[in-house]
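In: Return atomic coordinates for the entry below.
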Amino acid sequence: MKWPSRNERVRAMRQRLETQGWPRLQMSLLVALAGAAGFLGNWGLLHAGFGKMALRYPLAVLVAWGAFLALLWVWLKARESEDVADAGDALDLLPESGGAPARAGNAASDAGTGDLFDGLAAADEFALPLIAIVFVVTLLLAALWIVTGAPTLFAELLVDSALSASLYHRMRHGDANHWLETAWRRTRTPFAVTALMLALLGFAVQTLHPGAHTLGQAMAAAHARND
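Out: Coordinates of the predicted model:
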């Protein structure tokens, strides 16, 4: 009997999760908890003296990512007795498929960036609400990115946990991954994009209002200036 490949196991487990469970709903809860950890991290960093939003926001995203990976571990342990065992038993019945930058350019970019923020400062009353909207949209899109791919991520985590726990000797060496490697590979892009976007937004806010340490403070200062 030939053992199925990892990809076949993942496809079968994904179908099972989508049929018998609510993977996107479960992932929504994990993302919400990770987001709360990120907000708490941002609050803690602010009170620890990290006033620069361009630095603090990416660090808060890193806190959220760490919390998210920890939550994935908790989820995996909670499902281990049921789904990981089934990944080793039921999926073995599947047949195996056959086959195998310049300095001048930087100066121009800096000049363009300066012109952009000068324009934002001239329209301060519109710039900050726009930044706030982009801030919220960035977080929502990152969450949607992860939630949408929840069935595949959960399926890979369960299969990789089963393989590393009891089935590794049945698979070809290149087919087995540690669950943490899978989680890192699947989630690094949305978290990295979010960190970059929030760093840029934080830099924009503090360019408009150098004394502000939060978006709320900047908006209050802009409101007071307009009054």
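In: CA only for contacts and neighbour counts going forward, please
Out: Fine.
In: And A176, how far from R186?
Out: Distance, A176 to R186, by C-alpha to C-alpha, to the nearest Å: 16 Å.
In: more crowded one of those two?
Out: Relative neighbour count places A176 above the other of A176 and R186, with 20 against 16, counting by other C-alpha atoms under 10 Å.
In: what sits against that one?
Out: Residues in contact with A176, defined by C-alpha atoms under 8 Å, 6 or more residues apart in numbering, are 6, 160, 163-164, 168.
In: Now render these as CSV, adding secondary structure.
Out: Conversion of these to CSV gives the following (DSSP: H, G, I helix; E, B strand; the rest coil):
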residue, secondary structure
R6, helix
D160, helix
L163, helix
S164, helix
Y168, helix
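In: Select only the buried ones of those in PyMOL?
Out: PyMOL command restricting the contacts of A176 to the buried ones, with burial defined by 16 or more other C-alpha atoms under 10 Å:
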select buried, resi 6+160+163+168
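In: Let's compare: structure for the following, please.
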Amino acid sequence: MKTKFSREKFVQRIRVHLEQDGFPRLEMTLIVAFTGLSGFLTSVLLLHCGLLTIWLRYACAFGVAYAVFFTLLWLWLYKRSGDLVDTVDLLNVIPSPSGASSSSLNILEAGGGNFSGAGASGSFEGLASEGTSVPLGGVGDALEVAGEADEFAIPLIIIIAIGAAVFALLASSAVVIASAPVLFAELMVDAFLSASLYHRLKGLHTRHWLHTALRKTILPFLIGATFFVGLGWFMQHQVPQAHSLGEVIHHYRTTP
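Out: Model (predicted):
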């Protein structure tokens, strides 16, 4: 009797294995944290380099952080390449063709690896619930100075705007951390299994792992970026001479 394989079955089995064998949510927490740090440092560096327009600086910081996020996903996939063959053997999800040796499953070459493989197209239900957003340039300032702000000196609208932007980033980050096993499983399928295994199976379409990561993350990323870029524009509109969130807070606390 011939077993019918599908991308969804591969994703499900690898997701279960990842949760039993490792800590995918903790790993995603570290990825999100380093991504946020890169965005914050980018914003600080751009400020020192003379980019004084707040909303534009936040937009650039988000762009850099998003690139860092994809780089960290690549590093995670590369790290996983070493035990992928063992994972596939353990799950026994791919029928070995007659006469094929286990060495045919070596997907990554020494010295960098190849991530040009792709997986089958599938449904992307609940994109927002499975996506990710990245906390970055500005959120550190927001948490620090907003916590020290005097409510009676700072307009309520400013406090609400800061709170909304921070909440959007923290909430979307929590969502991606919770859904990390599914996201990692899909990336593993698209990045590794397709290159050496999917060509044995008929009727499966392919796509690059970057395509999967982009589709899973672009919506929440844009939501988070929109909130912070909008916050930057609003603050500079209210206090044109200010070049950072700290200066906006300082302006309202020192102005009678």
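In: give me the element the counterpart of L59 of structure 1 in structure 2 is part of.
Out: For L59 of structure 1, the aligned residue in structure 2 is C60 (criterion: TM-score structural alignment). Using DSSP states H and E, C60 of structure 2 sits within helix 54-91.
In: mind listing what's buried in that helix?
Out: 54-66, 68-70, 72-74, 76-78, 81, 84-85, 87-88.
In: how about the helix or strand following it, aligned to which bit of structure 1?
Out: Going down the chain from helix 54-91 of structure 2, the next helix or strand is helix 127-130, by DSSP H and E. Alignment of helix 127-130 of structure 2 against structure 1: no match, by TM-score structural alignment.
In: If you count contacts, what does helix 127-130 of structure 2 end up packed against?
Out: Packed against helix 127-130 of structure 2 by the contact rule (3 or more C-alpha pairs under 8 Å, 6 or more residues apart in numbering; DSSP states H and E) you find helix 156-178, helix 209-238.
In: Redo those helices as JSON lines? Include distance to V139 of structure 2.
Out: Below are those laid out as JSON lines (distance: least, C-alpha to C-alpha, whole Å):
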{"stretch": "helix 156-178", "distance to V139 of structure 2": "6"}
{"stretch": "helix 209-238", "distance to V139 of structure 2": "8"}
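In: List the contacts of L45 of structure 1.
Out: By C-alpha under 8 Å, 6+ apart, the neighbours of L45 of structure 1 are 56, 60.
In: Which strand or helix spans it?
Out: Using DSSP H and E, L45 of structure 1 maps to helix 23-47.
In: what's the neighbour count on the closest residue to S129 of structure 2 other than its chain neighbours?
Out: Nearest non-adjacent residue to S129 of structure 2, counting by C-alpha to C-alpha, 6 or more residues apart in numbering: V175, 6.4 Å away. By the criterion of other C-alpha under 10 Å, V175 of structure 2 has 18 neighbours.
In: which residue in structure 1 lines up with V175 of structure 2?
Out: Match for V175 of structure 2 (TM-score structural alignment): W145.
In: Check structure 1 and tell me which residue is nearest its centre.
Out: Geometric centre of structure 1, nearest residue: F191, 3.4 Å, by C-alpha atoms, centre = their mean.
In: Next, the mean deviation of stretch 53-73 of structure 1 compared to structure 2.
Out: Relative to the matching residues in structure 2, stretch 53-73 of structure 1 has an average distance of 1.0 Å after the fit, by mean C-alpha distance after the TM-score superposition for structure 1.
In: And the contacts of that stretch?
Out: 30-31, 33-39, 41-42, 45-46, 50, 180, 183, 191, 194-196, 198-203, 206, 213-214.
In: Please pick the buried ones from those residues.
Out: So, by 16+ other C-alpha under 10 Å, the buried ones in these are 30-31, 33-35, 37-39, 41-42, 45-46, 50, 180, 183, 191, 194-196, 198-203, 206, 213-214.
In: returning to that earlier point: the residue nearest to the centre of structure 1 is in contact with L141, isn't it?
Out: No: under the criterion of C-alpha atoms under 8 Å, F191 of structure 1 makes no contact with L141, lying 10.7 Å away.
In: Please identify every residue contacting each of these two.
Out: By C-alpha under 8 Å, 6+ apart, no residue touches both F191 of structure 1 and L141.
In: show me the contacts for L139 of structure 1.
Out: Applying C-alpha under 8 Å, 6+ apart, the residues near L139 of structure 1 are T194.
In: Please report how far it lies from A132 of structure 1.
Out: 11 Å.
In: L187 of structure 2 matches what in structure 1?
Out: Match for L187 of structure 2 (TM-score structural alignment): L157.
In: What is the aligned counterpart of the residue nearest to the centre of structure 1 in structure 2?
Out: That one, F191 of structure 1, aligns with F221 by TM-score structural alignment.
In: repeat for T214 of structure 1
Out: T214 of structure 1 maps onto S244 in structure 2, by TM-score structural alignment.
In: Quick check: closest non-adjacent residue to that match.
Out: I54 (6.2 Å).
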